[in-house]
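**Q** with the input below, show me the fold.
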Amino acid sequence: MHHQTTHNSPSRPTIVVLCGSTRYWDQLAEANAYETAAGRIVLAPGCNLKQGHPLWSDPARADRLKQVLDDLHLRKIDLADEVLVVNPGGYIGDSTRREIDYAHRVGKPIRYTHPVDGGDDRG
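**A** Predicted structure coming up:
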């Protein structure tokens, strides 16, 4: 049985996943708009735990949700054809760095919105 790989299918646009700190929620939304306008399917963080919301107002619930979201984002990387790191000022936090490392391991091409700072920022 012949399996057609979706990567080479002309009927499907490129899928790009946005990675970056939710402190840059506005910049993530902006990147989403530009990538979508360029005809790409965009996968992005769906929850900003830095903004108040009933879903994660309880600290224990917020901790559990963070684990779920971190894993979910790796699965989004699995689905994507490429990764776009939203890194204003060159900032890349620990979670984003883990996602970049994962994307490298699974062979996804990675683009950055800003030049990458050589410094090892934490946060």
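**Q** all contacts plus neighbour counts: C-alpha atoms, from now on.
**A** Will do.
**Q** tell me which residues touch the most centrally placed residue in the chain, please.
**A** Against the mean C-alpha coordinate of the chain, by Cα atoms, centre = their mean, the closest residue is residue 19 at 2.6 Å. Taking Cα atoms under 8 Å, 6 or more residues apart in numbering, we find residue 19 in contact with 44-45, 83-86, 96, 99.
**Q** next: residue 104.
**A** residue 110.
**Q** what helix or strand is it on?
**A** helix 94-105 (DSSP states H and E).
**Q** what distance separates the very next helix or strand once past that helix from the middle of the whole chain?
**A** The C-terminal neighbour of helix 94-105 among helices and strands, as given by DSSP H and E, is strand 110-112. Strand 110-112 sits 11 Å away from the centroid of its parent chain (Cα atoms, centre = their mean, to the nearest Å).
**Q** on that earlier part again, which members of the contacts of residue 19 are positioned in strands?
**A** Residues of the contacts of residue 19 located in strands (DSSP state E): 83-85.
**Q** and this one, please, so the two structures can be compared:
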Amino acid sequence: MSEPYFADHATTSTAQEPSLAITLCGSITRAPEALRRVERALALAGHLVNAPIPPLPGESDLTPGQLANLTTGHHAAIRRSDLVIAVVPDGRPGDSTRSEVRYAEQLGVPVRWVWDVDPFVAALGALAA
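**A** So this is what the prediction gives:
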């Protein structure tokens, strides 16, 4: 994202009211660190952030029911969001990320892509300081 990230919204907020409700999409297996960094930067800038949950160390694969519950919850978060940010540092959005972005677009929720995490996080940090 080279344009101003939140040009039409405040970039920081007061403790009483978050600026934006933002849902992150991206691969928790391929880019967990990138997702955590973006989540943290947005939260420190005062935004309410919903993000995919990474697996716990040593955790086995989730059951189909657990995956369905996570998908349902993530779609609910997207419906309540002011903005969806797809974090894709490797430049290859997976099937789930593309599906979540399509869902947001069908609902009319704006979507922004973050390909390069470092400048995005640095810009948020500078704005929130």
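**Q** please state their TM-score.
**A** The TM-score (TM-score structural alignment, normalised by the length of the first structure) is 0.72; 100 aligned residues with a Cα RMSD of 2.1 Å.
**Q** returning to that earlier point: kindly state which residue of the second structure is aligned to the residue nearest to the centre of the first structure.
**A** Using TM-score structural alignment, the partner of residue 19 of the first structure in the second structure is residue 25.
**Q** now that match: how far from residue 104 of the second structure?
**A** Using Cα to Cα, to the nearest Å, one obtains 10 Å as the distance from residue 25 of the second structure to residue 104 of the second structure.
**Q** give me the common contacts of these two.
**A** With Cα under 8 Å, 6+ apart, residue 25 of the second structure and residue 104 have common neighbours residue 84.
**Q** I'd like to know which elements the one helix or strand residue 65 of the first structure maps to is packed against.
**A** When elements are assigned from DSSP H and E, residue 65 of the first structure belongs to helix 59-79. Applying 3 or more Cα pairs under 8 Å, 6 or more residues apart in numbering; DSSP states H and E, we find helix 59-79 of the first structure packed against strand 15-19, helix 94-105.
**Q** could you look over these and pick the most buried one?
**A** Counting by mean count of other Cα atoms under 10 Å, strand 15-19 has the highest mean neighbour count of these, with a mean of 25.
**Q** starting at the chain centroid, how far to that one?
**A** That offset, for strand 15-19 of the first structure, works out to 5 Å (Cα atoms, centre = their mean).
**Q** after that strand, next one along is what?
**A** Downstream of strand 15-19 of the first structure (by DSSP H and E), the next one is helix 25-37.
**Q** what angle sits between that following helix and strand 15-19?
**A** 170 degrees (axes from the mean of the first three to the mean of the last three Cα atoms, to 10 degrees).
**Q** and helix 25-37 of the first structure, which residues are buried?
**A** Judged by neighbour count (16 or more other Cα atoms under 10 Å), helix 25-37 of the first structure contains these buried residues: 25, 27-28, 31-32, 35.
**Q** with the second structure superposed, average distance for it?
**A** On superposition with the second structure, the mean distance recorded for helix 25-37 of the first structure (mean Cα distance after the TM-score superposition for the first structure) is 0.8 Å.
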